[in-house]
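**Student:** When you get a sec, could you give me coordinates for this:
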Amino acid sequence: MVVSGRGDAHKRLCSSKFFKSWVSHPQKGQHCPSLLNLCIHAATQDILQYHTFSELPPDLTQQIFNNLLFSGRLTLPSLQAFRHCTLQDIYLGEYDADVVDDSWMDIVSSQGSSLLHLDLSASQLTDYGLSYLQQGLTNLTSLSFGRNHAISAEGMSALSGLVNLVNLNLERCPGIHGGLVHLQGLTKLESLNLKWCNCIIDVDMKPLSELTNLKSLEISSSKVTDIGIRFLKGLQNLALLNLEGCFVTAACLDTLAELSLLDLRLTKESFKQQVNIVIDCFLPELPALSNLNISRCNFTNNGCEMFSRLTKLKSLNLDSCRIDDDGLVHLAGHQQLKCLELSDTEIGSSGLQHLSGMYSLEKLNVSFTMISDSGLSELCGLSSLKSLNLDARRVTDYGLATLASLSGLTDLDLFGVQITDFGTNYLKNFKSLQSLEICGGGLTDDGVKNIKNLSSLMFLNLSQNSNLTDTALHLISGLTSLVSLNVSNSRITRDGLQHLKTLHKLRSLSMESCEVTTNDIKELKSKYLPNLLSFRPEE
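**Tutor:** Model prediction:
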């Protein structure tokens, strides 16, 4: 059946169960459903009775499609009604991965030049299905088929004609080695995600050298080395570079060090030319680079010298790199840095002095490091700091006291810190806290008294504090903004659950190793916590 005139549509709407139910049994205070909502509902309820929606306005067709998709009722038979419907957005990523396959691509490609965004992540798409991208999808700007194990380098030739593509996601596609050559003509590409493509090696980087509009490149956990990074020298607009877990080092600094051996009799102009020739080959001269992730890479103190050249950095991730306090010296001048990840490095308290001038810093992670109370005073002047992760066993109540001036903190992670009831007195200074973790085992119910007035808290983790009792739940019952609560490994019992009745926004509740059963939590959910989606213990 074809949906055509307004009269036919209105007649079908008025006969729908949804419409009749609303007219016969309107709920008290219920608003009249809009004609648009009635139309969408009626169409989705009787979807297999329609032959095509192509004569409906495109925005209405899009909403019908989205309704079916979000409700999990979109199937290949129901998809037939959307042939040639000029949809703009088709987001099938993660949608019933065993169902979405090549057979869907005929309908997808029929949208033609109207289709702008297409997500086929985690589908069963093969090279054959990918070939449908060549059938008129000339205006596609965003494409994702990450986590796809069937796409090969040869199949990626179908991407070569997508000249308007701006965003491309190929995450976890293990068969695309050699296929990036088909991206050379996609000069409008700004974002390329190649994370967890362990087939990608240095030679795959060469075709990217022509993508001069590229602003974001993610190649974490690939096999790219320093040689491959040299191909990025022409990407002057690159702002985000994710190299996490790659085989890169600071070997480029060895070449830069050779500048000191140049013949001092060179003229000023020839010296400048030779310097430029060398520097242009390496990453530190990317002027737009503001986000750099080199976590889990083979970077040591010697490699930290490069950071003095990355003057525009706003985010730097050095997680699990082999650097210590001496390496942080080269970060001292980074006034624009807003996010710094130093977790699981070898830094100690003395290294924090090099961070004291980073007045723009908003997020700092120094978890699993050697820092202690003595170094935290260096952070007192970082008034812009909003997020601080101090999961370090050498930090105690006294260290927390030195941070009292950081009143703008919204996220504070003290997971393994040795905080006692006495130390919680200093939490009163952090009235803007939205997330708090104290899991070192030193808290009792008395300590929770200093948490109960942090009314902005949305995420609270007090797990591993084995001395907490039901009284702790009574104390935090007034934190009505909580969406996540973890009190695992405590002495809390089912009797304490009554105190959670007021936490109507709670979506996640963890009470593992407590005297509470799954049925106890389910009963609480059914009566008082309608938004609870995740809970432990589970059956």
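**Student:** C-alpha from now on. contacts and neighbour counts both.
**Tutor:** Fine.
**Student:** Which parts of the protein are helices?
**Tutor:** Secondary structure of the chain (DSSP state H): helices at 6-14, 17-24, 35-45, 58-70, 76-79, 105-109, 127-130, 226-229, 252-257, 268-279, 397-401, 445-448, 470-475, 518-527.
**Student:** looking at those, which is closest to residue 425?
**Tutor:** helix 445-448 (7.9 Å; CA to CA).
**Student:** What helices and strands are in contact with the closest one?
**Tutor:** helix 470-475 (3 or more CA pairs under 8 Å, 6 or more residues apart in numbering; DSSP states H and E).
**Student:** other SSEs contacting the helix it packs on?
**Tutor:** helix 445-448.
**Student:** re earlier: let me know which of the helices of the chain is the nearest to residue 330.
**Tutor:** The nearest among the helices of the chain, by CA to CA, is helix 252-257 at 13.7 Å.
**Student:** tell me how far the closest one is from the chain's mean position?
**Tutor:** Centroid separation for helix 252-257 versus its chain: 34 Å, with CA atoms, centre = their mean, to the nearest Å.
**Student:** who's in contact with it?
**Tutor:** 226, 278, 279, 282, 303, 305, 306 (CA atoms under 8 Å, 6 or more residues apart in numbering).
**Student:** hang on, isn't the fifth one packed against residue 249?
**Tutor:** By that I understand residue 303. Yes. Using CA atoms under 8 Å, residue 303 is in contact with residue 249, at 7.3 Å.
**Student:** So for these two, which sits in the more crowded spot?
**Tutor:** residue 303 (19 against 16; other CA atoms under 10 Å).
**Student:** one step back: columns distance to residue 144 and mean neighbour count on top of the helices of the chain, output as JSON lines?
**Tutor:** Output for the helices of the chain, formatted as JSON lines (distance: least, CA to CA, whole Å; neighbours: other CA atoms under 10 Å):
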{"stretch": "helix 6-14", "distance to residue 144": "35", "mean neighbour count": "13"}
{"stretch": "helix 17-24", "distance to residue 144": "36", "mean neighbour count": "13"}
{"stretch": "helix 35-45", "distance to residue 144": "26", "mean neighbour count": "18"}
{"stretch": "helix 58-70", "distance to residue 144": "17", "mean neighbour count": "18"}
{"stretch": "helix 76-79", "distance to residue 144": "20", "mean neighbour count": "15"}
{"stretch": "helix 105-109", "distance to residue 144": "14", "mean neighbour count": "19"}
{"stretch": "helix 127-130", "distance to residue 144": "11", "mean neighbour count": "18"}
{"stretch": "helix 226-229", "distance to residue 144": "24", "mean neighbour count": "18"}
{"stretch": "helix 252-257", "distance to residue 144": "33", "mean neighbour count": "14"}
{"stretch": "helix 268-279", "distance to residue 144": "35", "mean neighbour count": "13"}
{"stretch": "helix 397-401", "distance to residue 144": "45", "mean neighbour count": "19"}
{"stretch": "helix 445-448", "distance to residue 144": "46", "mean neighbour count": "18"}
{"stretch": "helix 470-475", "distance to residue 144": "44", "mean neighbour count": "19"}
{"stretch": "helix 518-527", "distance to residue 144": "37", "mean neighbour count": "15"}
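**Student:** one more, for comparison:
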Amino acid sequence: MRSLRALCLISAALVLGCAAPSGAAQDDSARIAASIETAGGSVVRDRTGHIVDVSLARTWATDADVERVAAIKTVRRLDLSLTYASDRGVERLKALDRLEELNLSSAEFITDAAIAFLRGHRQLRTLNLRGTDVTDTSLSYVAELPQLQSLDISFTQISDVGLEHLASLARLEELNLGGNKISGVGLHVLKLLPKLKKLSFYGIQRRNAGWCWAPVVTDLELETISLLSGLEELNIGLGVALGAPRPDDLGPADSEAECRIAGGTRVTDLGLAKLASLEKLRRLDLSGSSITASGLKSLTAFRNLQRLSLWNVKAIDDSVGSSLEALTNLTSLDLSNTPVGDETLRRVARLPHLRRLYVSETNVTAQSVDALKKQHPAIMVSWAARSAPRVPLSPGSKHER
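**Tutor:** Okay, here's the model as predicted:
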């Protein structure tokens, strides 16, 4: 009996000894959470009270802040976008062995060294490196993340050489390549990503010496993309002629000196027809492309299409109405900066599921917009006409007072 009683006491002591650190850990997590929220960040807890989501986005947090977060072992999602986190801070994340999502977007001090530290996070599913200083070297490290499903490497310094490393990411479903100096040479790797559902080439990145980078996307590249049978969302980027000056439609440049585009898109009716095999497409952005009203007849193949952008497609007119009217599942349609008019407006108003319609800078009249709003109040219509340029006053002009 004595031995049994002693055993019970020892067991109780062990249990109590294990509970104390747990309570201390919870106190530490609470203090860290308070400091995160004081700094403007946020935390999310699961049903058991453990912190699983931490955001320091737009707080300009430093590596010291990241090190404190690394003490919360239960974190699964971490947002460090628009912070001062550097390679040293990412190194501290080794302690977060449950990390599944990491956002480093626009953390400008992140380089290839930081991505090397992430190789041990083999459970990572989402990685956002948009606007960081990573190069092709980082993609060789990313290739060691077998569970990765979403990757944003837009506005970085990767090239065609680095894209070859993506071939090992068999689970990848989302890929953003915009604002990079890449061409069709590197895009052949897409054929090795059978689960890809979302693909974007959107964006132009301004570099030194008056150059801007954008992916090269032509009808030839669309032939490769047409092989991605599971694709649900496709953004071909801005329709900028290869090597052309920065277009006025993008607004003023960041500085007085304009830049020339290294890359760009040139998609025509022929390229769009090649995409007809993508029957699962739900979202398609053809902004600025050289597609005509005749070429848009190919859209009838996309029976599941819900969102379509034809912003700045200058070669279409009201004859496109019949093709758009056939897309009965559309919920959002952007026709801004195109020559379409009231006839197209009347046709698309018949779409049964349409909820958002953008027709600014078109030939659509205010009267037609008002009539549509009254007949279809469920449709949100965005319409505005650019005001006429002001006539400068000069001596002797009729505007002089």
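**Student:** mind putting the helices of structure 1 in a markdown table, distance to residue 120 of structure 1 included?
**Tutor:** Output for the helices of structure 1, formatted as a markdown table (distance: least, CA to CA, whole Å):
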| stretch | distance to residue 120 of structure 1 |
| --- | --- |
| helix 6-14 | 32 |
| helix 17-24 | 32 |
| helix 35-45 | 22 |
| helix 58-70 | 13 |
| helix 76-79 | 14 |
| helix 105-109 | 10 |
| helix 127-130 | 10 |
| helix 226-229 | 29 |
| helix 252-257 | 38 |
| helix 268-279 | 40 |
| helix 397-401 | 47 |
| helix 445-448 | 47 |
| helix 470-475 | 44 |
| helix 518-527 | 35 |
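**Student:** Could you name the stretch from the ones you listed that's closest to residue 183 of structure 1?
**Tutor:** Per CA to CA, nearest to residue 183 of structure 1 of the helices of structure 1: helix 127-130, 14.5 Å.
**Student:** coming back round to it: which stretch among the helices of structure 1 comes nearest residue 146 of structure 1?
**Tutor:** Using CA to CA, the nearest of these to residue 146 of structure 1 is helix 127-130, at 12.7 Å.
**Student:** what's the span of stretch 110-128 of structure 1 from first residue to last?
**Tutor:** One end of stretch 110-128 of structure 1 to the other measures 16 Å (CA to CA, to the nearest Å).
**Student:** before we move on, what about stretch 336-344 of structure 1?
**Tutor:** 23 Å.
**Student:** so how many other residues sit close to whichever residue in structure 2 pairs up with residue 174 of structure 1?
**Tutor:** Counting by TM-score structural alignment, residue 174 of structure 1 corresponds to residue 84 in structure 2. Neighbour count of residue 84 of structure 2, defined by other CA under 10 Å: 21.
**Student:** Let me see the contact set for residue 84 of structure 2.
**Tutor:** 60, 61, 62, 63, 107, 108, 109.
**Student:** State the distance from the first one to residue 199 of structure 2.
**Tutor:** Spelled out, it's residue 60 of structure 2. 29 Å.
**Student:** more crowded one of those two?
**Tutor:** Under the neighbour definition other CA under 10 Å, residue 60 of structure 2 and residue 199 were set side by side, and residue 199 has more, 23 against 16.
**Student:** list the contacts for the residue in structure 1 that the more buried one lines up against?
**Tutor:** Under the alignment (TM-score structural alignment), residue 199 of structure 2 pairs with residue 316 of structure 1. Neighbouring residues of residue 316 of structure 1 by CA under 8 Å, 6+ apart: 291, 292, 293, 294, 337, 339, 340, 341.
**Student:** Hmm, residue 313 and the first one touching each other?
**Tutor:** So the one you mean is residue 291 of structure 1. Yes. With contact defined as CA under 8 Å, residue 291 of structure 1 counts as touching residue 313 (6.0 Å).
**Student:** And the strands in the stretch 201-350 of structure 1, which stretches?
**Tutor:** 216-218, 240-242, 291-293, 315-317, 339-341 (DSSP state E, counting those that start in this stretch).
**Student:** swap that for the stretch 251-400 of structure 2, sorry
**Tutor:** Going by DSSP E, counting those that start in this stretch, the stretch 251-400 of structure 2 shows strands at 260-266, 283-285, 307-309, 332-334, 356-358, 380-382.
**Student:** got the contact list for the third one?
**Tutor:** So the one you mean is strand 307-309 of structure 2. 282, 283, 284, 285, 286, 287, 330, 331, 332, 333, 334, 335.
**Student:** mind putting those residues in CSV, neighbour count and distance to residue 19 of structure 2 included?
**Tutor:** As requested, those are exported to CSV (neighbours: other CA atoms under 10 Å; distance: CA to CA, whole Å):
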residue, neighbour count, distance to residue 19 of structure 2
282, 21, 51
283, 20, 52
284, 21, 54
285, 21, 55
286, 21, 59
287, 26, 59
330, 24, 56
331, 18, 54
332, 19, 55
333, 22, 58
334, 20, 59
335, 24, 62
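**Student:** Ignoring the adjacent residues along the chain, who's closest to the equivalent of residue 327 of structure 2 over in structure 1?
**Tutor:** Residue 327 of structure 2 maps onto residue 430 in structure 1 when the alignment is built from TM-score structural alignment. Leaving aside its sequence neighbours, residue 430 of structure 1 sits nearest to residue 407 (CA to CA, 6 or more residues apart in numbering; 5.0 Å).
**Student:** quick one: contacts for that neighbour?
**Tutor:** 383, 429, 430, 431, 432.
**Student:** Next, count neighbours for residue 34 of structure 2.
**Tutor:** 15.
**Student:** what does residue 244 of structure 1 give?
**Tutor:** Neighbour tally, residue 244 of structure 1, other CA under 10 Å: 24.
**Student:** now for it: what does it line up with in structure 2?
**Tutor:** With TM-score structural alignment as the criterion, residue 244 of structure 1 matches residue 154.
**Student:** That match against residue 182, yeah?
**Tutor:** No. Using CA under 8 Å as the test, residue 154 of structure 2 is too far from residue 182 to be in contact (10.8 Å).
**Student:** Would you check that residue 342 of structure 2 makes contact with residue 367?
**Tutor:** No. In this structure, residue 342 of structure 2 is not within contact of residue 367 by CA under 8 Å, at 9.1 Å.
**Student:** what's the counterpart of residue 158 of structure 1 in structure 2?
**Tutor:** So, by TM-score structural alignment, residue 158 of structure 1 is matched to residue 68.
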